[in-house]
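Peer 1: What would the 3D arrangement of this be:
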Amino acid sequence: MDFTFVSGNPALDLAGTVLSRRGDPVDLLTRPSDLERWVAACDGLPDRVTADETALRSALSLREALYRLALDRVLDRPFDPGCLGIVNDTAAGPVPTIELSDTGLRMSGDLRAALSQLARSGIALLADPHACLKECGRPDCTRIYLDRSRGARRAWCGMEECGNRVKAAAYRARRRDAD
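Peer 2: The predicted model follows:
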């Protein structure tokens, strides 16, 4: 399965690797190789990391902590202390190395550095009082995204997946009612 990066922040995109947390969730990161592919596909992270089962468990722990903290922010409730500890501890890890070359920016590091970068990205987002976080408006989607639209009117995590589904369902309902 291909990964979707529509949340506006890599930490939220990591949290979005569980599709529909209501009902029957689908986890896109079930094997270390899934995590390696996700990190390679995510902008702003080292692209050649290796993962084992222990690293996968660390990444999943970070993912769940980031999701819970983002949901706390969306629901305007205090941050969960255990999740804060996980994110803060992960952020204290090593940072990726960046290099400038003729072809652009290159980032290198191991998986711990990638997870540290994700935790830092999440901290910066969650600490920003002006960041408008929302949960997708499609009932089956639980992805949390950063709404940067004019007037904060964005209703779905992404138009391709969720927005089109909602609009198509509304169109079918109108057609059904017209008949």
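
Peer 1: contacts and neighbour counts: CA atoms only from here.
Peer 2: Noted.

Peer 1: Report how many residues lie close to the nearest residue to residue 6 once chain neighbours are set aside.
Peer 2: Closest residue to residue 6 apart from its sequence neighbours, by CA to CA, 6 or more residues apart in numbering: residue 158 at 5.7 Å. By the criterion of other CA atoms under 10 Å, residue 158 has 18 neighbours.

Peer 1: run this one through as well so I can compare:
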Amino acid sequence: MAGTGEGAAGDGAFVFVGGRPSLDFVATLGKRHASPVERIPDGDALARWLVLEGLVPASLPVADRELGRARELREAIDGLVRSTIARTALEAGAIRVVNAVAARPDLPPRLAVDAAGRAVASGGAGSPAQALSSIARDAARLLGGPLAARIKECEHPDCSLVFLDETQSGRRRWCAMDRCGNLVKIAGYRARRARSV
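Peer 2: Below you'll find the model as predicted:
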């Protein structure tokens, strides 16, 4: 699902620019470098995010305990992602959190038919704990595989979103060109124009 950059979603709206469920999950806490924006303040918000991410077909009730576990998983993934980007040592505690959640049963895949009559894979019905396990497994596969080197942070100075750079050249710089990329380019243009006047 396409989304906008953090600058446009500062009101707490969900953003889906990471390219992987685990990276989109990290984005549920926005503006990490400034005044953090909690996008899953309650269980209902987490339930909506799970549906919008495509992990489950319908909203599931999320208890406070599960919300706490979700946030713990999100921060563990965030720490591992940022260590991977910076090429620094991974924190053992964060690895334990991801592995513990990933060890639980995850969501079963579900085969559905789209409007054109084609078979499509979609999220299966399950529990919030199973959805979190699916996110943790995605993080483990991503961070432990060859694509880990293609995880980047948006270069907009006010954006903390991370994404998987799937471009052929590997030169993607922004979470979303239509938001952060354009803002930086406009600011650069204005600065150059001010210097030339």
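
Peer 1: Map the residue nearest to residue 6 of the first structure onto the second structure.
Peer 2: Mapped onto the second structure by TM-score structural alignment, residue 158 of the first structure lines up with residue 176.

Peer 1: Residue 69 of the first structure now?
Peer 2: Checking TM-score structural alignment: residue 69 of the first structure goes with residue 80.

Peer 1: Okay, that match and residue 140 of the second structure: tell me how far apart.
Peer 2: Counting by CA to CA, to the nearest Å, the gap from residue 80 of the second structure to residue 140 of the second structure is 10 Å.

Peer 1: neighbour-wise, which of these two wins?
Peer 2: Shown here are residue 80 of the second structure and residue 140; by other CA under 10 Å, residue 80 has more neighbours (23 against 19).

Peer 1: What does residue 61 of the second structure correspond to in the first structure?
Peer 2: Residue pairing (TM-score structural alignment): residue 61 of the second structure is matched to residue 50 of the first structure.

Peer 1: Make sure its match is indeed in a strand.
Peer 2: No: counting by DSSP: H, G, I helix; E, B strand; the rest coil, one finds residue 50 of the first structure to be coil, located in no strand.

Peer 1: who touches it in this structure?
Peer 2: Residues near residue 50 of the first structure by CA atoms under 8 Å, 6 or more residues apart in numbering: 32, 33, 36, 110, 111.

Peer 1: In the second structure, which of the residues you listed still touch?
Peer 2: For these, the aligned pairs still in contact in the second structure (both residues aligned by TM-score structural alignment, their matches' CA atoms under 8 Å) are 32, 33, 36, 111.

Peer 1: And for the last one, the neighbour number?
Peer 2: Here the count is done by other CA under 10 Å, and residue 111 of the first structure has 26 residues near it.

Peer 1: And for the one 10 residues further on?
Peer 2: Neighbouring residues of residue 121 of the first structure were enumerated by other CA under 10 Å; the total is 17.

Peer 1: re earlier: now, the contacts of residue 50 of the first structure that are in helices?
Peer 2: Within the contacts of residue 50 of the first structure, residues falling in helices by DSSP state H are 32, 33, 36, 111.

Peer 1: Any chance of JSON lines for the residues you listed, columns distance to residue 2 of the first structure?
Peer 2: Shown next, in JSON lines, are these (distance: CA to CA, whole Å):
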{"residue": "32", "distance to residue 2 of the first structure": "15"}
{"residue": "33", "distance to residue 2 of the first structure": "13"}
{"residue": "36", "distance to residue 2 of the first structure": "13"}
{"residue": "111", "distance to residue 2 of the first structure": "20"}
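
Peer 1: biggest separation within those residues, which pair?
Peer 2: Within these, 33 and 111 form the most distant pair, 12.0 Å apart (CA to CA).

Peer 1: Could you find the counterpart of residue 139 of the first structure in the second structure?
Peer 2: Residue 139 of the first structure maps onto residue 157 in the second structure, with residues paired by TM-score structural alignment.
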